[in-house]
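A.B. asks: Provided below for reference: sequence and predicted model.
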Amino acid sequence: MERLRQRDAEVKGDVVVLTDDQKEAIAAAKRDYAANVAEAEILFRSALAVTMDPEARQELEANHRRDLGQFASARDRKIEAARKAGESS
């Protein structure tokens, strides 16, 4: 039992507790990301439906992948900023 308590104490030392403001900022970043992805999907699918040229379709797909990557990067930056904001306070 003592070993279990010791291991639990070691694990709890690495756990970072987020404040309510941090949790809200992270949730907002995730909501924004989901909304941006949903909007991009709708626009991509509608553009793809009317585009028959294979090269134009490839360009649309490349742009869509780029946009999704940018959305993910922005989300990750916002989440990291929210986590760091709690460390400095």
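C.D. replies: Right, received. Where do you want to start? Numbers count the residues shown, from 1 in each chain.
A.B. asks: from here on, contacts and neighbour counts on C-alpha atoms
C.D. replies: Noted.
A.B. asks: Output the contacting helices and strands for the helix or strand encompassing residue 34.
C.D. replies: Assessed by DSSP states H and E, residue 34 sits inside helix 20-50. Packing partners of helix 20-50 (3 or more C-alpha pairs under 8 Å, 6 or more residues apart in numbering; DSSP states H and E): helix 54-88.
A.B. asks: Does anything pack onto the helix it packs on? Which helices or strands?
C.D. replies: helix 20-50.
A.B. asks: List the contacts of the residue nearest to the spatial centre of the chain.
C.D. replies: For the chain, residue 75 is the residue whose C-alpha lies nearest the centre (C-alpha atoms, centre = their mean; 4.1 Å). By C-alpha atoms under 8 Å, 6 or more residues apart in numbering, the contact set of residue 75 is 29-30, 32-33.
A.B. asks: Provide a ChimeraX selection command restricted to the buried entries of those residues.
C.D. replies: To isolate the buried subset of the contacts of residue 75 in ChimeraX, counting by 16 or more other C-alpha atoms under 10 Å, use the following:
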select :29,30,33
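A.B. asks: take the one below as the second:
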Amino acid sequence: MKLQEKYQQASKEARWALGLTILYVIGWCLCAYLPSGTTGPIGFPLWFELACIYLPVLFIVVAYWVLRIVYQDFDLDNHSDSEQETKP
């Protein structure tokens, strides 16, 4: 992978991380402030269940799939493989 491609991939990963963070904050605000004062299925207030239980579990699954699909494991060093082997 060329250095420019590495930086493009790192930039793509940063955009995905920022986008997911913004989406999570918006989702949390909607879940915390829009539901009425009713009780949720497990006995807590509905806003608490949505914002603090269901949304985090959903985003753990989303983050897992984004890591599997978007993110790549690569070294940001600009050294070739032969140079790395010769260094102690």
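C.D. replies: That came in fine, so what should we check first? Remember, it's a predicted structure, so these values are computed and weren't measured experimentally.
A.B. asks: How alike are these chains, TM-score-wise?
C.D. replies: After superposition, the two chains reach a TM-score (TM-score structural alignment, normalised by the length of the second structure) of 0.52; 66 aligned residues with a C-alpha RMSD of 2.9 Å.
A.B. asks: Enumerate the positions of the helix holding residue 34 of the first structure that are buried.
C.D. replies: Neighbour-count burial for helix 20-50 of the first structure [16+ other C-alpha under 10 Å]: 22, 25-26, 29-30, 33, 37, 40, 44, 48.
A.B. asks: same deal with stretch 7-22 of the first structure?
C.D. replies: residue 22.
A.B. asks: With stretch 43-53 of the second structure instead?
C.D. replies: Buried-residue list, stretch 43-53 of the second structure, by 16+ other C-alpha under 10 Å: 45-51.
A.B. asks: by how many degrees do the helix holding residue 34 of the first structure and helix 54-88 diverge?
C.D. replies: Angle of helix 20-50 of the first structure versus helix 54-88, following axes from the mean of the first three to the mean of the last three C-alpha atoms, to 10 degrees, is 180 degrees.
A.B. asks: Could you check how far residue 28 of the second structure is from residue 6 of the second structure?
C.D. replies: Distance of residue 28 of the second structure to residue 6 of the second structure, computed by C-alpha to C-alpha, to the nearest Å: 33 Å.
A.B. asks: let me fix that: residue 63 of the second structure
C.D. replies: 21 Å.
A.B. asks: for residue 39 of the second structure, same thing?
C.D. replies: 49 Å.
A.B. asks: for residue 82 of the second structure, same thing?
C.D. replies: Taken as C-alpha to C-alpha, the span from residue 82 of the second structure to residue 6 of the second structure is 19 Å.
A.B. asks: what's stretch 17-28 of the second structure aligned against in the first structure?
C.D. replies: Counting by TM-score structural alignment, stretch 17-28 of the second structure falls onto residues 30-41 of the first structure.
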